[in-house]
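below is the sequence, then the predicted model.
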Amino acid sequence: MTVNNSIDDHVHQAIQDFAWNRTLHQTLSTFIAVVGTILNLIAISVLVKGGLYRQSPFKFVLNLFVSNLFMCSVCLPIISSYTFSEHLENNGVCSFYGYIIYSILGTAVLNIVLISLNRYFLIVRFTLYRKIYTARNIRIMLAVVWTFYPILFLFPLSGIWGSFSYDRFRFICHPVHSSDGFRDFAFTITLLLTVPSILFCYIEILKKVNSTFRRVRNLQRAQARRLRNERQLVRTILVTIILFSCMNLPFIVLSIADPYMDKASLAAHGFVIYLGWSNAVINPMIYSILNNQIKSSLLDIIGKILKRNSRRIFPSEMPKLEIRVISLPLQESSVFVEVREIKYPN
């Protein structure tokens, strides 16, 4: 009897944990999807309307915002729909949804690498920057970034190597459980493409900026202005990389160490999953706060919107009142006036 009670308690606790886990995914996936979509749309609008996207460095920032927008407007709504239904995993499109989600996630990661390399050549190897970042080469870079992971995940999608299977705890179809070989290969190639390149770029950038900063007193005004711009770029991207690492590394490490979610608690897995997703919300906020060009463009757009709305509330052609005294009687207590509406040209 005691053993049966213990088993019943364990099953009851597992059911409660699963229900709580579903509620957590429902709430966070929906919230991050809505907020992230709005913020990334605003950030994209600022870059486009402000004309910043024409500059090479901002083309890669725009590309990052677009990938973050897809994460929030495509990936998270798919996960949210699974959390609100019990039977979507059997509807025949689970593998295709998983393919889309993991392709977009991989592309977002490569966009961070692309920005790091761009900043490296812009600050450390400026003489090579214009030769490398031509319009043609930029198109090739973006094409590679947006096709690399979609091609890679065709292997499990087609069943050639691995497969997509539904995870009822993560509410997503992924290739993690299907084949240890493909899982290890995917994680390894992701770490090799990201960590060494990002570390190399920012170590070299920091060394360059620090060495230049020591000679700042001997710089001319134009050189000093460029140094300030470089320091601003370093600060912005350094914050981006630090937050990206802090938000995504726990998910990567826990996914490798506990792929079947039988070691750590569901709460721990849920926390690191949405910590990673929330990076798509943080990125547009970082750039809007730390980058002066994006910030000024955003404030300019807000100013135009407020000015347009103020004209609607307070139209420019408002009627003016002309008051004339037409008679002054003997009694000091009463004065007769004529009020007439006139309009003056603006």
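On my side now, so go ahead.

for the rest of this, base every contact and every neighbour count on C-alpha atoms.
Will do.

contact partners for residue 174?
95, 98-99, 102, 163-167 (Cα atoms under 8 Å, 6 or more residues apart in numbering).

actually residue 107, sorry about that
So residue 107 contacts 67, 145-146, 148-149 (Cα under 8 Å, 6+ apart).

repeat that with 6 Å
Listed by Cα atoms under 6 Å, 6 or more residues apart in numbering, the contact partners of residue 107 are 145-146.

presented hereafter is structure B, for comparison with structure A:
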Amino acid sequence: MNTSWFWETSNEDNSNQEYPQYVLIITLVISIFFIIVGTLGNTLTVIVFFNCKKLRRQPTTIFIMNLTIADLMISSISLPLMTKDFFTTGISNNTLCKAATVLFYGNMSVSLFTLVAIAINRYILIVKPKIHNGIYSPENTSTMIILIWIVSYALLLPMIFGIWGSVGLDKKIMVCEILKNKEQFVNPKKIMIPIEFFLSCAIITFSYFCIYRRIKKSRQKMATYLPTQRAASNQENEITYLMFKIFIGFLACFLPTVLVNIFDSDGNYPVYHLVESMTSCASVVINPIIYVSTNKLFRSGFREIFSCSSHDVIAKAQHHTKTLYRQAQLSSLPPTNSSSENDTSYNPHPSSPSDS
């Protein structure tokens, strides 16, 4: 993925690429769309997780949350940095350029490794259920999440410190990228990204294939299950199907990035890099759409958020109306007569009994 948007420049010292104005406008509109929809969708997804008890009970929830946070960081931090560069004639801040690149590739690895962890989790839960609870305790799951983040960004350390490649501006296509050093013949991303991507995809594909075989066998025995057993099995199968859809969405978004980085790591065909930039950035908006369209718990969770919001607005309006009504009633009451109070006040000359 090219982690900075494209712009025109006339710097004669750089072997750069100029793009038509309409391409720049389209790119800007799409990037702003991804920022708004991605940030809003992933934020709402996080809120749904915290509000819905049924989702929090699912063993896969913490991994889905990790995937959502990775997407949220890209849409709310990385993409705005890219869009900022879109308005400038060159990278105005080399630190931000590098930060956007590292953040994107790091979170891309986090998403990919999280999908691997989810696939393995579903495999163990469905194919090897007896050992699932022992492996996926809260402590072990938290450790897995931490390791995913550490490994994802540790893979970029050689490029960050210039040991193997570097991070900076690619002058051919005028984007921030992982670059090869002058003494190197191969760009590091041409080796690292394909190995990481295809090895992870192989593990995920194998896991879901085994899950599919087990589900197919279990359907034949479904008639002998109790209703509660069938309901639990159907729920787990639905979650597995949801996770598989997320994996397919990830493939659709990032496979163009991998292929372009393999066959054109030197940036000889800038238009291909533009297309893969669009598809890879689409990943931040796809997952919330898949959650809502596929899973009933997510749909009910989103409905609950909006219904609670509308109920709060109505309740506040009703409370405000009642307050105004009470104030109007009080203001319409006649003033209090103080003569009665004067009658009961201290009389310095009280009447004597003989006066009566």
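It's in. Since the model is a prediction, treat every value here as computed from it, not as a measurement.

of the contacts of residue 174 of structure 1, which belong to strands?
Residues of the contacts of residue 174 of structure 1 located in strands (DSSP state E): 165-167.

what residue of structure 1 takes the place of residue 194 of structure 2?
Correspondence of residue 194 of structure 2 to structure 1, assessed by TM-score structural alignment: residue 188.

that match - how many residues pack around it?
Neighbour count for residue 188 of structure 1, taken as other Cα atoms under 10 Å: 11.

give me the element it is part of.
In the assignment (DSSP states H and E), residue 188 of structure 1 maps to helix 180-214.

buried residues, that helix. List them.
182-183, 186, 190, 194, 198, 201-202, 205-206, 208-209 (16 or more other Cα atoms under 10 Å).

cool, and stretch 131-142 of structure 2?
By 16+ other Cα under 10 Å, the buried positions in stretch 131-142 of structure 2 come out as 132, 136, 141.

find the nearest non-adjacent residue to the second one, please.
In this case it means residue 136 of structure 2. Leaving aside its sequence neighbours, residue 136 of structure 2 sits nearest to residue 59 (Cα to Cα, 6 or more residues apart in numbering; 7.5 Å).

show me what that neighbour lines up with in structure 1.
Using TM-score structural alignment, residue 59 of structure 2 pairs with residue 56 in structure 1.

could you do residue 35 of structure 2 as well?
Residue 35 of structure 2 maps onto residue 33 in structure 1, by TM-score structural alignment.

what number of residues lie near its match?
Residue 33 of structure 1 is flanked by 26 other residues according to other Cα under 10 Å.

residue contacts, it?
72-73, 76.

which of those fall in helices?
Using DSSP state H, the subset of the contacts of residue 33 of structure 1 located in helices is residue 76.

show me which of the contacts of residue 33 of structure 1 is closest to residue 112 of structure 1.
Nearest to residue 112 of structure 1 among these is residue 72, at 16.9 Å by Cα to Cα.

correct me, but that closest one touches residue 38?
No: applying Cα atoms under 6 Å as the test, residue 72 of structure 1 and residue 38 come out as separate, 9.1 Å apart.

these two - which one has more neighbours?
The residue with the greater number of neighbours, taking residue 72 of structure 1 and residue 38 and applying other Cα under 10 Å, is residue 72; the counts read 28 against 15.
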